[in-house]
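Asker: 3D, please:
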Amino acid sequence: MGTIVPQKGISRTRLLLAGGIGWLFDAMDVLLLSYVLAYLRVHYGWATVDEAYVMLANNVGLLVGAMVFGRLADSFGRRRAFMTTLLVYSVMAAAMGFFTSPLPLMVVRFLMGLGLGGELPVVSTLVSELSRPEQRGTNVVLLESFWSYGTIAAGVLASFVLPITGYSMLMWALAATALYAVVIRRGIPESRHTAERPSFRSLLGSEHRRLFPAWVAWFAIAFGYYGFALWVPSVLVGRGFPLLESFEYFLVMTILQVPGYFSAAYLVERIGRRPTFISYMVISAASAIGFSFASSALLLVIFGGALNFFNVGAWGVIYAYTPELFGDANRASATGSCTSMARVGMILGPYVPALIAFGASLWTFAALWLVGAAAVILLPETASGIRTGTVDVR
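Answerer: Here you go, the predicted structure:
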C-alpha cells in the first residue's frame, strides 16, 4: 500500500490556518444550529418535534456527506473536494436565511450537512498528506483544536450577534464563507500524488483489518462524547444548581478542551498515536465513572473537566491516526467512512440518558470508550520513527 509523501511549497502555519479556519466554520455551524433552533422556537412558534426533525436531517446529511466527499476526494483530489464542501455549505447557509418553517429547513439542513460532513475527513487527509512526517500527527491534532475555537465563536454569535441581526441576516453573513474557497484554491496545493484508482474492493479486502477496528474506535468516542456533552447542563440543573451557575460550571469544563488538544499534539509524536489514544480513552472512562459518583460542585468540575480534557484529546489523535492507516487510493474514503461511524454515534449516544439514569449512562459511555481503546490495539503504530505492533502500515 502507498505511503504519505509530504508535498512542498506551503508553510506549516499557512497550512494549519487554511485548513483550521474551515474546521472552525464546521464546528461553529454545528453548535450554532442548536441556538438557531431555539430562536426559531421562540419567534416562530416551533414545537420541540420540529427542532428534532431538523436536527435529524442535519445529522443524516453529515453522515452521508462524509462518505460521499471522501470518495470524491480520492477520485478528483483533496483540494477540489474541500473547496466544494465549503461552497455547498455557503450556498445552503444563504438559502437557510430565506426559510423559517420546519419542512424546507429540513431539506436545506440535509444539503448543508453534506458539505459540513464532507469537510472534516477531506481536510484532515489534506493536512496529513501535506505535512512533514515528524509533524504530521501534531499538525492534525492542532487542526482538530480549531473545533474548540468554533464552539467559542458559536457562543459569541448566539449571545451578541443573533439578538441584534436576527436569524436571516446571520445566515446570510455566514454564507460569505464562499469567499474562503478562493483562499483555499490560492493557498493550498493539491496533495494527491498517486495514480492509483480508488477501490472499495481493496478497502474492504486487504485493508479491512484496519477499517473495522477504526470504525469501532470512532463510533465509541462519538457515542460517549455527545451523550455526555449534550446532557450535562440539564443534569447540573436537575441536581439543584441554578441555571446560570450550571452554564458557568459547564463552561469551565469545556475550556479544558483546549489544553487537552495541545497535550495530545505533543504526545502523538513523542510516544505515538496508539498509546496516546488508548491512555486518553481509558482516563476518559475513569473520569466518567468519577463524575457519576461526584456529589459536590468541585468534584463535578474536576471530573467533568478531566473528561473534556482527555476525550477531546483522543478526538485529535484519532483524526491524526486514521489517514495514516490507509493507502493513497482509498485514504479519504476510509477516513470519511470512519467519520460517518462517528455521526452514527453522535445520533444514538444522546438517547441513552433519555432512556436510563444519567449515572448509568456514564458507565455505559465508559464501557464503550474502553472497547474503543481495545479496538485500537489491533491497529499498527504510524508515528514517524515509532513502529510497533504486528501489522505493517506500509
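Asker: only C-alpha atoms from now on, for both contacts and neighbour counts.
Answerer: Will do.
Asker: enumerate the positions of stretch 69-83 that are buried.
Answerer: 69-75, 77-83 (16 or more other CA atoms under 10 Å).
Asker: now stretch 104-123
Answerer: Those would be 105-123, for stretch 104-123 by 16+ other CA under 10 Å.
Asker: what distance separates that stretch from the middle of the whole chain?
Answerer: 13 Å (CA atoms, centre = their mean, to the nearest Å).
Asker: before we compare anything, build this one as well:
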Amino acid sequence: MRSLERYQVLTFIAAFLGWTLDAFDFFTVSFALPYIAEDFNMKPSDIAASITVTLFLRPVGALIFGILADKYGRKYPLMVDIILYSAVELASGFAPNFQVFVALRAIFGIAMGGEWGLGAALAMEALPPEARGLFSGILQQGYPTGYIIAAIFYYAVISTLGWRAMFWIGSFPALVVVFMRFFVPESKAWEKTRETRSTDHNMFHDVKKVFKEYWLRIIHTILLMAGFGFTSHGTQDLFPTFLKTQLSFSPEEITVTTIIANIGSIIGGTTCGYLSQYLGRRKMVVASMILAGAFLPLIAIPINKPLVTFGSFVVYFFVQGAFGVVPAHLNELSPPAYRGTFPGLTYQLGTLIASSSAQVEAKLGEVFPKNGLPNYGLTIAIMSACAMVVVIVFMSTGGEKKHVNFMEESEISLEDNREVVETKNAQ
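Answerer: I've put the predicted structure just below:
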C-alpha cells in the first residue's frame, strides 16, 4: 500500500466506490421487493422479474461501454456509466407503475454491466504489478460491501420513509463523477495504445475483430466465469430462504447471519487476492475452491445455528476469496487493446449463464424434500460443489500472466501495430 502513488490511490478509490454503490443500487430491489409489490398491487414474484431483466442486460452494457472504453479511454465512459445508473436509480423511485419500473431496471442493467469492466480496467491499469493481487481482492468485495450498505439502509429507511426513498438515496453515486473529474487521471496504459485504436474502423468492426482473434480465450473465460457465477450465486441467492424455511431462523437471525457471511466475503476476497500475488492466481483459486467445498457440509447438514453461521462465514470467505482474484486475472489475460471490453464482457456473460442458479436450486429442493420441506441445504451443497469442480478444471487449464506489466505490454502492442501499418503502406 505504501508503494502506491497518490493518483493510483485515488483511481482505486473511485473504482471501488463505483462498484460498491452499483451493487448497493442493485440490491435495493431485493430488499424493497415486498414493498414494491404491495404498492403496485402485484405479487413479489412478478416484481422479481425486474431483477432478471437487469441480469440479462448486463452483458449488453459490458459490450457497449467496453468498446467505448477501448476507443475513448476508461475515465469518461465510466463517468457516463455512473451518471446513467444514478439517474435510473433516482427515476426508479418515481416509477408510477410496474411497466415503467421494469423499463428503468432494464436500463440499469446496461449501466451495471458496463461499470465492472471499466472500473476494473481503470484500477488494474493504474496499479503496479506487485499490488494487483491485493487490490483486486479489495475491489471485488465492493459487491458484498454494497449488499451490507443496502441492508443497513433497508433497516433504517424503509419502515419510516418507504421503499421509494431507498432509490432516491441510491442516486448519490453521481457524486463519484465529480471526484473522478478532478482527481482521477486517464489510464496511461490506454493512452499508450491510442494509436492502435485509431486504425480501427467502427464499433462493429471492433466487435468482429475481438471475437475473430480471441474466440477461444473468450469462450474459455466465459465458461470459467459461469463456474464462478454458479459457485457465488449457488451459495448466496437461496441461502436466506434456506435459513427461514428449513432452519426456522427469525428475520433478525437471518440478517445477522447474512451480514456475518458477507463480512467473511470481504475478508476472504482481500486475503486471497493478496496471497495470489505470491502463490499465483490459479493455485489460489483452486485452493480456495477446495477449502470452500470442505466446509459445505456445515450448511448442507446443519447441526445447530451457531455452526451454520460459522459455516456460512468460512464458505463465503473462500468462495469470494477465489472471486477476489478475478479482476486482476481477467485484466491480465485480456489483450491490451481490448482491456475495456474483454474482462467485463466475459464476466457478465458468465454471470448471465449462472443467473438461473436460484431457480434451479429451488426446483431441485422441491423435488427432493426432507421432513416435508424442500431440502434447500442439500441442493445448495450439490450445485455449489459441482460449480467448484468446474472452476477448478477451467482455472487449471487456462493461462496465467500474473507478472505482466500493462505499460510494457501496451508498448509492444503499439510497436506491432506500427509494423502492420508500415507493411500496408509499403504494399
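Asker: what TM-score comes out when they're superposed?
Answerer: Aligned and superposed, the two chains score 0.89 in TM-score terms (TM-score structural alignment, normalised by the length of the first structure); 381 aligned residues with a CA RMSD of 2.4 Å.
Asker: helix/strand/coil for the one in the first structure that sits across from residue 248 of the second structure in the alignment?
Answerer: Under the alignment by TM-score structural alignment, residue 248 of the second structure pairs with residue 241 in the first structure. What DSSP: H, G, I helix; E, B strand; the rest coil gives for residue 241 of the first structure is coil.
Asker: so what's the residue count around residue 241 of the first structure?
Answerer: Neighbourhood size, residue 241 of the first structure [other CA atoms under 10 Å]: 16.
Asker: what ranges do the helices span in the stretch 1-150 of the second structure?
Answerer: 6-39, 44-47, 49-72, 75-92, 98-126, 132-140, 142-161 (DSSP state H, counting those that start in this stretch).
Asker: just checking, what packs against the shortest one?
Answerer: Which is helix 44-47 of the second structure. Counting contacts by 3 or more CA pairs under 8 Å, 6 or more residues apart in numbering; DSSP states H and E, helix 44-47 of the second structure packs against helix 6-39.
Asker: mean deviation (superposed) between the helix it packs on and the first structure, please.
Answerer: Mean deviation of helix 6-39 of the second structure relative to the first structure after superposition (mean CA distance after the TM-score superposition for the first structure): 1.8 Å.
Asker: now do that helix: which elements does it pack against?
Answerer: Using 3+ CA pairs under 8 Å, 6+ apart, helix 6-39 of the second structure sits against helix 44-47, helix 75-92, helix 98-126, helix 132-140, helix 142-161, helix 163-169, helix 174-183.
Asker: in the host helix or strand of residue 354 of the first structure, which residues are buried?
Answerer: Using DSSP states H and E, residue 354 of the first structure sits within helix 352-355. Judged by neighbour count using 16+ other CA under 10 Å, the buried positions of helix 352-355 of the first structure are 352, 353.
Asker: check which helices and strands the helix or strand following that helix sits against.
Answerer: Remark: after helix 352-355 of the first structure, the chain's next helix or strand is helix 358-376, criterion DSSP H and E. Applying 3+ CA pairs under 8 Å, 6+ apart, we find helix 358-376 of the first structure packed against helix 208-229, helix 273-293.
Asker: with the second structure overlaid, how far apart is the shortest one on average?
Answerer: On superposition with the second structure, the mean distance recorded for helix 273-293 of the first structure (mean CA distance after the TM-score superposition for the first structure) is 2.2 Å.
Asker: the helix or strand just after that helix packs against which elements?
Answerer: Scanning forward in sequence from helix 273-293 of the first structure by DSSP H and E, the next helix or strand is helix 297-321. Where contact means 3+ CA pairs under 8 Å, 6+ apart, helix 297-321 of the first structure is packed against helix 102-130, helix 136-156, helix 208-229, helix 243-255, helix 257-270, helix 273-293.
Asker: from the chain's centroid, how far away is the helix or strand following helix 297-321 of the first structure?
Answerer: Using DSSP H and E, the helix or strand that follows helix 297-321 of the first structure in sequence is helix 331-348. Taking CA atoms, centre = their mean, the mean C-alpha location of helix 331-348 of the first structure is offset from the chain mean by 9 Å.
Asker: any idea of the angle helix 331-348 of the first structure forms with helix 48-76?
Answerer: 170 degrees (axes from the mean of the first three to the mean of the last three CA atoms, to 10 degrees).
Asker: check which helices and strands helix 331-348 of the first structure sits against.
Answerer: Checking 3+ CA pairs under 8 Å, 6+ apart, helix 331-348 of the first structure ends up next to helix 48-76, helix 102-130, helix 208-229.
Asker: one more pass at 6 Å, please.
Answerer: helix 48-76, helix 208-229 (3 or more CA pairs under 6 Å, 6 or more residues apart in numbering; DSSP states H and E).
Asker: average distance between it and the second structure?
Answerer: Helix 331-348 of the first structure sits 1.9 Å off on average (mean CA distance after the TM-score superposition for the first structure).
Asker: residue 359 of the second structure -> the first structure?
Answerer: Match for residue 359 of the second structure (TM-score structural alignment): residue 351.
Asker: ditto for residue 50 of the second structure
Answerer: Match for residue 50 of the second structure (TM-score structural alignment): residue 54.
Asker: find the nearest non-adjacent residue to that match, please.
Answerer: Spatially, and ignoring its direct neighbours in sequence, residue 54 of the first structure is nearest to residue 106 (4.7 Å; CA to CA, 6 or more residues apart in numbering).
Asker: distance of the one you found from residue 52 of the first structure?
Answerer: 10 Å (CA to CA, to the nearest Å).
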